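> This is a predicted model, with the sequence first.
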Amino acid sequence: MYKYNSSIDWNSTVQPNSEAVVTSAPPTQQDDDQIAAQEDTKNLEIDANQNWVETSTQQQLEFLLSNLLKYGVLLASAVVLIGGILYLIHHGSEPANYHIFYGTPSEFRSPVGVVGAVLSGSRRGIIQLGLLLLIAVPILRVIISLLTFLLKREFIYVLITSLVLASLTYSLIGAYY
C-alpha cells in the first residue's frame, strides 16, 4: 500500500505576478475600426497574466456605487427598524381588527406627506420614510452613473442611463397622476 511521509515540508516559491505591462508602439496609420477599438479600451490595462485591469477612475466609481448601495440599504433598514419598534411599543398590545379594511391614510401617499408625518411624530411615518429611502438609493445610483458618464463623454451609456432614469421617474410620478 501507500505510505504517507509526514516529514516532507511543502514550500512554494511561486509569487503572484501582478505587475502591469505598459508598451508603446510606433505610430502607424489606423483605420476607423482600430481607432474605435483603441478608444474602447483606453481605460483598461493588461497585467502580466493577460487579465484586464480597471483604471483608478473605474475603481473609484465602483467603490462609490457599492458603498452607496451598501450604506443606503443599511440606513433605510435602520429607519424602518426604529419606526417598527416605536410602532410596536405604542400599538403592539392592541388587538387586530380584520373585519373592516382601512386603506392607507392620505398623508402617506406622497413623499411630502411622509416627511410631514415624520415631523409630527408619526411612527408609521418613520416606517414609510425608511421605505422611501430604500426606493431612493437605486435612483441615486442611476443619477450618479449618469453624471459620471456625462463627465467621461460616453454618450451611448448616457443615453441608456437616461432611459433608465426616465423609466424610474415615470413609474414614481405616474402613480400620482
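All right, it came through fine. Residues are numbered from 1 along each chain as shown.

> CA only for contacts and neighbour counts going forward, please
Fine.

> just to confirm, which helix or strand has the nearest residue to Phe108 once chain neighbours are set aside in it?
Here the nearest residue to Phe108 in space, its sequence neighbours aside, is Val114; by CA to CA, 6 or more residues apart in numbering that works out to 5.1 Å. For Val114, the element it lies in under DSSP states H and E is helix 111-119.

> putting a second one here so we can go through both:
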Amino acid sequence: MYKFNSSFRWTFLAQPDKGVVTLTLPQEVKDSNIEQLEQRTSTVTQLPNSCEIDANKNVTKTLSEQQLENLLSNLMKYGVLIASAVVLLGGILYLIHHGNEPAGYHFFQGEPLEFCSPAGVVKAVISGSYRGIIQLGLLLLIATPIVRVFISLLAFLLQREFIYVIVTLLVMASLIYSLVGAYY
C-alpha cells in the first residue's frame, strides 16, 4: 500500500516478502555419525531441465550447456573476425589497384551480374577480382549467424528441447527466406 506523505513523496508501507524455509531432519540416533549426516544433506538441488541450484541460489550450467555456449560464442567471434579480415584484404587490394581512378557518378551503374549470387562471387574470387574478395567477406559475415542458428538447432534436437527446436526453425526459415527472396 502506498501513502502520500506531507513532503509530496510516495512511500511504500508494506513489508517486503520474506521466505521461510523449513527443513525436516530425520530423528537423530544417539550413535549418529556426522559423516552420514553430511551425506544425507546436499547443498545442490537438481532441477528438471538439468541445471543446478547451489546453496546460494545461483543457477549453474551443465557441462554440455557450457560447451555449447563456448562453441557458439567462438563461432560468432571468429566468424566476424575472419569475415572482417577478408573484407579488409579485398578493400586494400582494390584500393592499391584502383585507388587513383576518378569516380564516375554521372551514370548509375548497378552491381555486375557476377556479384548477384554466391556462385558468381566465388567465380569472381577465383578469377582474381578484388571486388569479389570484398563480396566474399560480406557473404562470410552473412553466413556466420546462419551457421550459429543451424548449430543451435542441432543442439536443441540432441537435447530434445522441442519448443526451442520450433523457435529455432522459425528463425532459420526467416533467415533463409530473406536470403532467397533477395535473389528472386
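Perfect, I can see it now. Just so it is clear, the model here is predicted, and its values are computed rather than measured.

> quick one: TM-score?
Put the two chains on top of each other and the TM-score (TM-score structural alignment, normalised by the length of structure 1) is 0.78; 143 aligned residues with a CA RMSD of 1.4 Å.

> Provide the aligned range in structure 2 for the helix holding Val114 of structure 1.
Counterpart in structure 2 of helix 111-119 of structure 1, with TM-score structural alignment as the criterion, is residues 118-126.

> how close does the residue positioned nearest the centre of structure 1 get to Ile139 of structure 1?
For structure 1, the residue whose C-alpha lies nearest the mean C-alpha position (CA atoms, centre = their mean) is Leu69; its distance is 4.0 Å. Counting by CA to CA, to the nearest Å, the separation of Leu69 of structure 1 from Ile139 of structure 1 is 10 Å.

> got it, and Ile160 of structure 1?
When distances are taken as CA to CA, Ile160 of structure 1 and Ile139 of structure 1 turn out to be 14 Å apart.

> Comparing the two, which residue is more hemmed in?
Ile139 (16 against 12; other CA atoms under 10 Å).

> What does that one correspond to in structure 2?
The equivalent of Ile139 of structure 1 in structure 2 is Ile146 (alignment by TM-score structural alignment).

> What span of structure 1 is the lengthiest helix in structure 2 aligned with?
Among the segments of structure 2 that qualify as a helix by DSSP state H, the longest is helix 63-98. Mapped onto structure 1 using TM-score structural alignment, helix 63-98 of structure 2 covers residues 56-91.

> how about that stretch: buried residues?
The neighbour-count check on stretch 56-91 of structure 1 (16 or more other CA atoms under 10 Å) flags 65, 68-69, 72-73, 75-77, 79-80, 82-84, 86-87 as buried.

> isn't Val122 of structure 2 right up against Gly132?
Yes - counting by CA atoms under 8 Å, Val122 of structure 2 touches Gly132, with 7.3 Å between them.

> out of these two, which sits in the more crowded spot?
Counting neighbours by other CA under 10 Å for Val122 of structure 2 and for Gly132 shows that Gly132 has the greater number, 23 against 18.

> sec struct for the more buried one, please.
Using DSSP: H, G, I helix; E, B strand; the rest coil, the structure places Gly132 of structure 2 in helix.

> So which residues of structure 2 form helices?
When assigned using DSSP H, the helices of structure 2 occupy the ranges 34-40, 63-98, 118-126, 130-159, 162-183.

> which one of those helices lies closest to Glu52 of structure 2?
Evaluated over those, closeness to Glu52 of structure 2 peaks at helix 63-98, with 11.2 Å, by CA to CA.

> What sits closest to Ala85 of structure 2 if chain neighbours are left out?
Counting by CA to CA, 6+ apart, Gly137 is the residue found nearest to Ala85 of structure 2 once chain neighbours are left out, at 7.6 Å.

> What's the local residue count around the one you found?
Other residues near Gly137 of structure 2 come to 22 when the count uses other CA under 10 Å.

> who touches Phe162 of structure 2 in this structure?
When contacts are counted by CA atoms under 8 Å, 6 or more residues apart in numbering, Phe162 of structure 2 touches Phe156.

> counterpart of it in structure 1?
Pairing criterion TM-score structural alignment: the partner of Phe162 of structure 2 within structure 1 is identified as Phe155.

> gap between its match and Gln38 of structure 1?
Counting by CA to CA, the gap between Phe155 of structure 1 and Gln38 of structure 1 amounts to 17 Å.

> and if you look at Asn97 of structure 1?
For Asn97 of structure 1, the distance to Gln38 of structure 1 (CA to CA) stands at 67 Å.

> Neighbour count: those two, which is higher?
When Asn97 of structure 1 is set against Gln38 and neighbours are counted by other CA under 10 Å, the residue ahead is Gln38, at 11 against 8.

> Contact partners for that one?
Residues touching Gln38 of structure 1, when contacts are defined by CA under 8 Å, 6+ apart, are absent altogether.
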